[in-house]
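Asks: Below is the sequence, then the predicted model.
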Amino acid sequence: MVFDTPTLFLCVTIAGYAGSAILFAFQKVWKSRSRACSQSLVLWSAGLFVTGNGSVLIGLRGTIPDEFSIILANALIVLGTGLRRGGFAAFLGRPRFLGGYAAIALLWIALCFYPPFMNSFISRVNFMQACLIGSCLWVIWMAFRQNPENLKSAKLLGVTNIIECTAYVWFVIHQNILLFPTFLSVFQQDFMTAYLVTILASIIMTMVLPACMVIERASHRFKEEALKDPLTGLSNRRAVLNEAEDWIRSLSERASEVSYTLVLFDLDDIAAIKKRFGPEMNDSVLQLFGRVLAEEFKPPAMIGRIEGETFIAVLPDTNKEISFLTVQKTSRKFTNTFQDASNGKFGVSVCAGLVTATSDSPVERVMEAAYKGVSSAKRKGRGQIVAMDLAANGSLKQTLATGEFASLRRKAA
C-alpha cells in the first residue's frame, strides 16, 4: 500500500469508524464501569462516528454538492469533536459544553451562507482549525490540571492532544503562508501527508486511551477498596500499618530516633447494643466513632478500623502526654455525641491503650503492646485509657492512666 494523501485520508476515516465500534463494544462488555465511565465511552464512540461521517463527505468533495462536502461535513466534524471532548469531560466529572459545540456548528453553517466567507478557502480553514485547536487545548487543560486521580492514561491523552494540536497549527501556518485556493490543491502537498499521519496516530490513540482510562480508574478503585473498611470508610488494618511502615522507612536518613504513638480504641458494650437494638444500630455506632476519629485526628495521623469494634491511630512525631490528652478528648467527644444522639437514653464508652515508642520499634510490635494496654484498660472498667512506654529492650511500662470513668465525664479537663 502506498501511503499517499488519499490513502491516508481513507485510513483516517476508517480508523474513526473502527474506533467508534470498538469503544461502543467495550462499553457494553465492561461490567465494572461506573455511570460516568459509561457516558464517557458512549460520547467518545458517538464522536468518532459523527467525525467519520464528516470525513466521508469531505472525501467526496468535487463529486457531491458543496452543501454536503463543505457545509455539512465540517459541521459534523465540529459536533464529533465536541462529543469526543465531552466524553473526556464526562469521565472527569467536568462540564461537557456540548451545547457550545452545537452553537459553533450552527455558527459555521450560518457563515457558510455568507458568500465572502464561503468563497474564501483561507477563512474556512482558519475557522475550522481554530475550533480544533481550541478543543485540543481544552483537553490538555483537563488532562493535566483537572485530573484529580492523576491517571497516567489521561495524561497520555493530554500528550496526544498536544501532538494533534501541533498538527493543526502546522496546517494553518502552511495554508496562511502558501494560500492554497482549494482543498483539493492542498490535498496534493507533501506537508498534508505529515498532517494526516499525525491525525491518524491521534485517532488510533483515541481508540485505545478512553478504554485505558476506564480500566485504570477501576484498578485504582479496586486498590482503594482493598485498603478501606467498607463500613466506616476509614483505612483498614493493612493500609494503616503499610502507611506507618512507609513513614518509618522515610526516617532512615535522620541521625536520631523519632518518637511516635500507636493507639488502639475498643468500644465498650458494643455486643450488648447489637443484641438489644440489632446490627443496624451496631453499624451506626461504629460509623459514628469513625467520623469522630476522623475529625479529631488529622494528617499526618494515620487512622483506621482494625476489626469489629477496634480502631487504630498512629501519631507520628507525637509525645506521650499530647497523645494521651487527644485520646481523652476523642473518647469523651464520642461518648457525649452518642448520648446526645440517643437523648441520653443510653451511652457507649471507649477504652484505649496507647504505646509511645521510637521509630526503631516495628509497628507490629508496638501494636501488640497496645493490645495489652487495651486489655488492661478493660479490666479497669468502662471508658478507661492506659498509656505505656515501649523500651528499647521490648519491656513495657505503664506511665499514665485515667481515673475511674474519667472519659465519661462531660466536663473533665
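Replies: Received the coordinates, thanks.

Asks: only C-alpha atoms for contact and neighbour calcs from this point on.
Replies: Noted.

Asks: All the strands of this structure, residue numbers only.
Replies: Counting by DSSP state E, the chain has strands at residues 235-236, 259-267, 302-307, 310-316, 350-358, 385-390, 396-401.

Asks: got TSV for these, with mean neighbour count and distance to residue 91 too?
Replies: What follows is the strands of the chain, written out as TSV (neighbours: other Cα atoms under 10 Å; distance: least, Cα to Cα, whole Å):
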stretch	mean neighbour count	distance to residue 91
strand 235-236	23	26
strand 259-267	25	40
strand 302-307	23	30
strand 310-316	23	35
strand 350-358	29	43
strand 385-390	25	47
strand 396-401	16	52
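
Asks: I'd like to know which of these lies nearest to residue 116.
Replies: strand 235-236 (65.0 Å; Cα to Cα).

Asks: Please enumerate the helices of the stretch 101-250 of the chain.
Replies: Counting by DSSP state H, counting those that start in this stretch, the stretch 101-250 of the chain has helices at residues 115-118, 121-145, 152-178, 183-187, 190-226, 237-250.

Asks: Tell me which residues touch residue 159, please.
Replies: Residue 159 makes contact with residue 140 under the criterion Cα atoms under 8 Å, 6 or more residues apart in numbering.

Asks: try 10 Å
Replies: For residue 159, the contact set (Cα atoms under 10 Å, 6 or more residues apart in numbering) comprises 139-140, 143-144, 153, 165, 202.

Asks: cool, residue 217 as well?
Replies: Residues near residue 217 by Cα under 10 Å, 6+ apart: 33-34, 37, 91, 149-153, 211, 223.

Asks: you'd agree residue 297 is up against residue 330?
Replies: Yes. Residue 297 is within contact range of residue 330, at 8.7 Å (criterion: Cα atoms under 10 Å).

Asks: Looking at these two, which one has more neighbours?
Replies: For residue 297 versus residue 330, neighbours defined as other Cα atoms under 10 Å are more numerous around residue 330 (21 against 17).

Asks: shouldn't the more buried one be in contact with residue 288?
Replies: No. Counting by Cα under 10 Å, residue 330 does not reach residue 288; the two are 11.8 Å apart.

Asks: what residues do the two have in common as contacts?
Replies: Counting by Cα under 10 Å, 6+ apart, the shared contacts of residue 330 and residue 288 are residue 294.

Asks: Closest one to residue 264 out of the contacts of residue 217, please.
Replies: residue 223 (24.7 Å).

Asks: Now restrict the contacts of residue 217 to buried residues only.
Replies: Buried residues within these, counting neighbours by 16 or more other Cα atoms under 10 Å: 33, 37, 91, 151-153, 211.

Asks: one more structure, for comparison:
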Amino acid sequence: MSAAVEFIGAFLLFLFVRTSPSAIDARSVKSLTFWIISFAMCGFGLVALISRGYAPDWISYLFANAAILLAADMRRVAVSKFWGIRSSHWLGLLAAAGWTGLYFVPAFKSSYAAIVFYVHAALLVIVAKAAYQVLSCNRGRLRTARWLGWTYCVAALTHFYVAFSAVLSEHSIFQPFSSIEVIGGYVGIMFVTLFVNTIIVFAMVTEREQLKFQELAQVDPLTNLNNRRAFLNEANDWLKRNSRKERDFSVIMLDLDHFKKVNDTHGHAIGDKVLKISADVLKTELPNDAAIGRLGGEEFAILLKNTPHDRVMYYAERVRCKFIEAVCSDFNGALSVTLSAGYHTENTRSNCPLNTAMAFADRALYQAKDAGRNRVYSSKKPKLDVVRETSRVPEASGFATPKAI
C-alpha cells in the first residue's frame, strides 16, 4: 500500500509539472522534480523491502534500505530547493554508505534489531533536519508549509520511537527481531507520513503561487514599494493593533518637485530612474519597521511607528538631503531634482484616523510647496519647523546646491 502511494504521488506530481509549467516558477519546478524522484525511489525501495523471501537479500535489504535513505534525503533537498537554499546530498549519501558498509558485517546483518535501529536513527536525523528547514524558512508565511513541518516532526518522533524500541526491547540488540516487526515499522511510518506529504506538496506549491500573485497586486512594479492599497492596509492594521497603547506615530507625505518637467524634458525613462532612486533612499534612510508606499505618480506616503516628533523631522530631512545627493551622483550633476515633505504626528490613544493624519500631513506638504519647495514642514507649526531651505547646502554632500526643476 505504501509503495502504491509513493508511485501514485510521483505520477501525480509529474502530471502537475507537465500540465502547468507556466503556472509555477522555476524554483518550484526544481523542487517538484526532486520530490518526484524521491517518491519513485522510495516506492522501489518499499517494493524491494516487502519482497523479502522472494528476492535476494541484496535487493530486499541492501538496495531497499539504501533507496529509502536516499529518498528521504532527496525530500530534504526538495524542501531546500523550494525555499531557494543551497543544499547538498551528503547526509543521505553518508547514511546510505554507512548502511552499505554495515551490511557486510555478519553480526549486524543477522540482527533485525540492529537494522531497525540504524535505518530509523538515520531517518530520524534526515527528517528532523528537513523539519527544521521547513519551519525556519517558512516563518509563518505558508500555512501548508507549517503542516509539512509538523508532519516531519511527527515522522521524526516516530522514527525515534522505533529506533530506540529496538535498543530497549527485551532482546539484545544483536538478537533478531521478527521480519514482521521490521517491515511493519517501515510500512506504518511511510504510509501515514508520506501519504500526507503527497497531498501537502500540491497544496504548498499552489499556496505559494497564490501568495505571489497577492504580493504582486500589493507592490508597485516600478519602485517595489507598497502601492496605495497595501500601504493603507498596513498602516491601518498597525493603528488598530496599537489603539489602546501609548504609541507615537507620524505620517509623512512626500512629493518630488516639478517632476512633470523632468518627464517632459528628459523623457519617462529618466523619470522612472528618479522614482527608483527616491524609493531606494526611502528604504535605506528610514527605520526598518516604517510603512512606505507610493500613492501614485511622484507622491509617497510614510508611516513612522513609535517615533517622537523631533525624530520625524530628522528622518524627513535626512531623506530630502540624501535624495538630492543620490540624484546628483547618479546623473553626474547633469540633473537636479528636489523634494518637499509634510508630516503630522499623533498618538495612538487619540484614535486619530489614518486618513485624517494623512490630510494634515498633506496640508503641511502643500504649505512647503507654497513656501518655495525643497523643504520639510510640520502640520503643527509649519513656519517654525522648517529645517533646511532651498538655499542651504546639505552637509557633507560634496555637491553644489542643485537648482530645483
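Replies: Cool, got the structure. Given the structure is predicted, the values throughout are model-derived calculations rather than measurements.

Asks: Just the TM-score for the two chains, thanks.
Replies: For this chain pair, the superposition-based TM-score is 0.86 by TM-score structural alignment, normalised by the length of structure 2; 391 aligned residues with a Cα RMSD of 2.8 Å.

Asks: which one of the helices of the stretch 101-250 of structure 1 lies closest to residue 349 of structure 1?
Replies: Nearest to residue 349 of structure 1 among the helices of the stretch 101-250 of structure 1 is helix 237-250 (22.0 Å), distances taken as Cα to Cα.

Asks: Superpose on structure 2 and give me the mean offset of that closest one.
Replies: Aligned to structure 2 and superposed, helix 237-250 of structure 1 gives a mean residue distance of 2.2 Å (mean Cα distance after the TM-score superposition for structure 1).

Asks: so where is that helix in structure 2?
Replies: Mapped onto structure 2 using TM-score structural alignment, helix 237-250 of structure 1 spans residues 228-241.

Asks: Stretch 67-83 of structure 1 now?
Replies: Mapped onto structure 2 using TM-score structural alignment, stretch 67-83 of structure 1 spans residues 58-74.

Asks: In that stretch, which residues are buried?
Replies: Neighbour-count burial for stretch 58-74 of structure 2 flags 59-74 (criterion: 16+ other Cα under 10 Å).

Asks: what does stretch 354-371 of structure 1 give?
Replies: Of all the residues in stretch 354-371 of structure 1, those buried under the rule 16+ other Cα under 10 Å are 354-359, 361, 363, 366-367, 369-371.

Asks: What of stretch 226-234 of structure 1?
Replies: So, applying 16+ other Cα under 10 Å, buried residues of stretch 226-234 of structure 1: 227-229, 232, 234.

Asks: Looking at these, which is nearest residue 207 of structure 1?
Replies: Taking Cα to Cα as the measure, residue 207 of structure 1 lies nearest residue 227 of those, at 32.0 Å.

Asks: Now that closest one: closest residue in space that isn't a chain neighbour?
Replies: Excluding the flanking residues, the one nearest residue 227 of structure 1 by Cα to Cα, 6 or more residues apart in numbering is residue 239, at 5.1 Å.

Asks: count of residues packed around that neighbour?
Replies: Residue 239 of structure 1, neighbours per other Cα under 10 Å, totals 21.

Asks: Ok, residue 113 of structure 1 next?
Replies: Close neighbours of residue 113 of structure 1, defined as other Cα under 10 Å, add up to 13.

Asks: Contact partners for it?
Replies: Going by Cα under 10 Å, 6+ apart, residue 113 of structure 1 touches 67, 71, 119.

Asks: if I line the two up, what does it land on in structure 2?
Replies: Per TM-score structural alignment, residue 113 of structure 1 is aligned with residue 104.

Asks: And for residue 147 of structure 1?
Replies: Counting by TM-score structural alignment, residue 147 of structure 1 lines up with residue 138 in structure 2.

Asks: Looks like that match contacts residue 146 (just checking).
Replies: Yes. Using Cα under 10 Å, residue 138 of structure 2 is in contact with residue 146, at 7.4 Å.

Asks: okay, these two: which has more neighbours?
Replies: residue 146 (20 against 16).

Asks: wait, doesn't residue 16 of structure 2 sit right on residue 28?
Replies: No. With contact defined as Cα under 10 Å, residue 16 of structure 2 does not reach residue 28; the gap is 11.3 Å.

Asks: which residue sits closest to residue 88 of structure 1, ignoring its sequence neighbours?
Replies: Nearest to residue 88 of structure 1 is residue 40, by Cα to Cα, 6+ apart, at 6.2 Å.

Asks: Name all residues that make contact with the equivalent of the one you found over in structure 2.
Replies: In structure 2, residue 40 of structure 1 lines up with residue 31, judged by TM-score structural alignment. By Cα under 10 Å, 6+ apart, the contact list for residue 31 of structure 2 reads 74-84, 201, 205.

Asks: Identify the spatial nearest neighbour of the equivalent of residue 336 of structure 2 over in structure 1, chain neighbours not counted.
Replies: Aligning on TM-score structural alignment places residue 336 of structure 2 opposite residue 347 in structure 1. In this structure, residue 347 of structure 1 finds its nearest non-sequential neighbour in residue 339, 5.2 Å apart by Cα to Cα, 6+ apart.

Asks: List the residues that contact that neighbour.
Replies: Applying Cα under 10 Å, 6+ apart, the residues near residue 339 of structure 1 are 333, 345-349.

Asks: Out of those, list just those in helices.
Replies: Members of the contacts of residue 339 of structure 1 lying in helices (criterion: DSSP state H): residue 333.

Asks: about what we covered before: buried sites along the match of helix 237-250 of structure 1?
Replies: Buried, per 16+ other Cα under 10 Å, within stretch 228-241 of structure 2: 228, 230-232, 234-236, 239.

Asks: got it, and stretch 254-266 of structure 2?
Replies: Result for stretch 254-266 of structure 2 [16+ other Cα under 10 Å]: buried residues 254-257, 259-260, 262.

Asks: mind checking how far the residue nearest to the spatial centre of structure 1 is from residue 93 of structure 1?
Replies: Centroid-nearest residue in structure 1: residue 149, 2.8 Å away (criterion: Cα atoms, centre = their mean). Counting by Cα to Cα, to the nearest Å, the gap from residue 149 of structure 1 to residue 93 of structure 1 is 12 Å.

Asks: Over to residue 321 of structure 1?
Replies: From residue 321 of structure 1 to residue 93 of structure 1 the distance is 45 Å (Cα to Cα).

Asks: wait, what's in contact with residue 186 of structure 2?
Replies: 2, 46, 49-50, 65, 68, 116, 119-120, 159, 162, 180.

Asks: out of those residues, who's nearest residue 291 of structure 2?
Replies: Distance to residue 291 of structure 2, by Cα to Cα, is smallest for residue 159 among the contacts of residue 186 of structure 2, at 45.5 Å.
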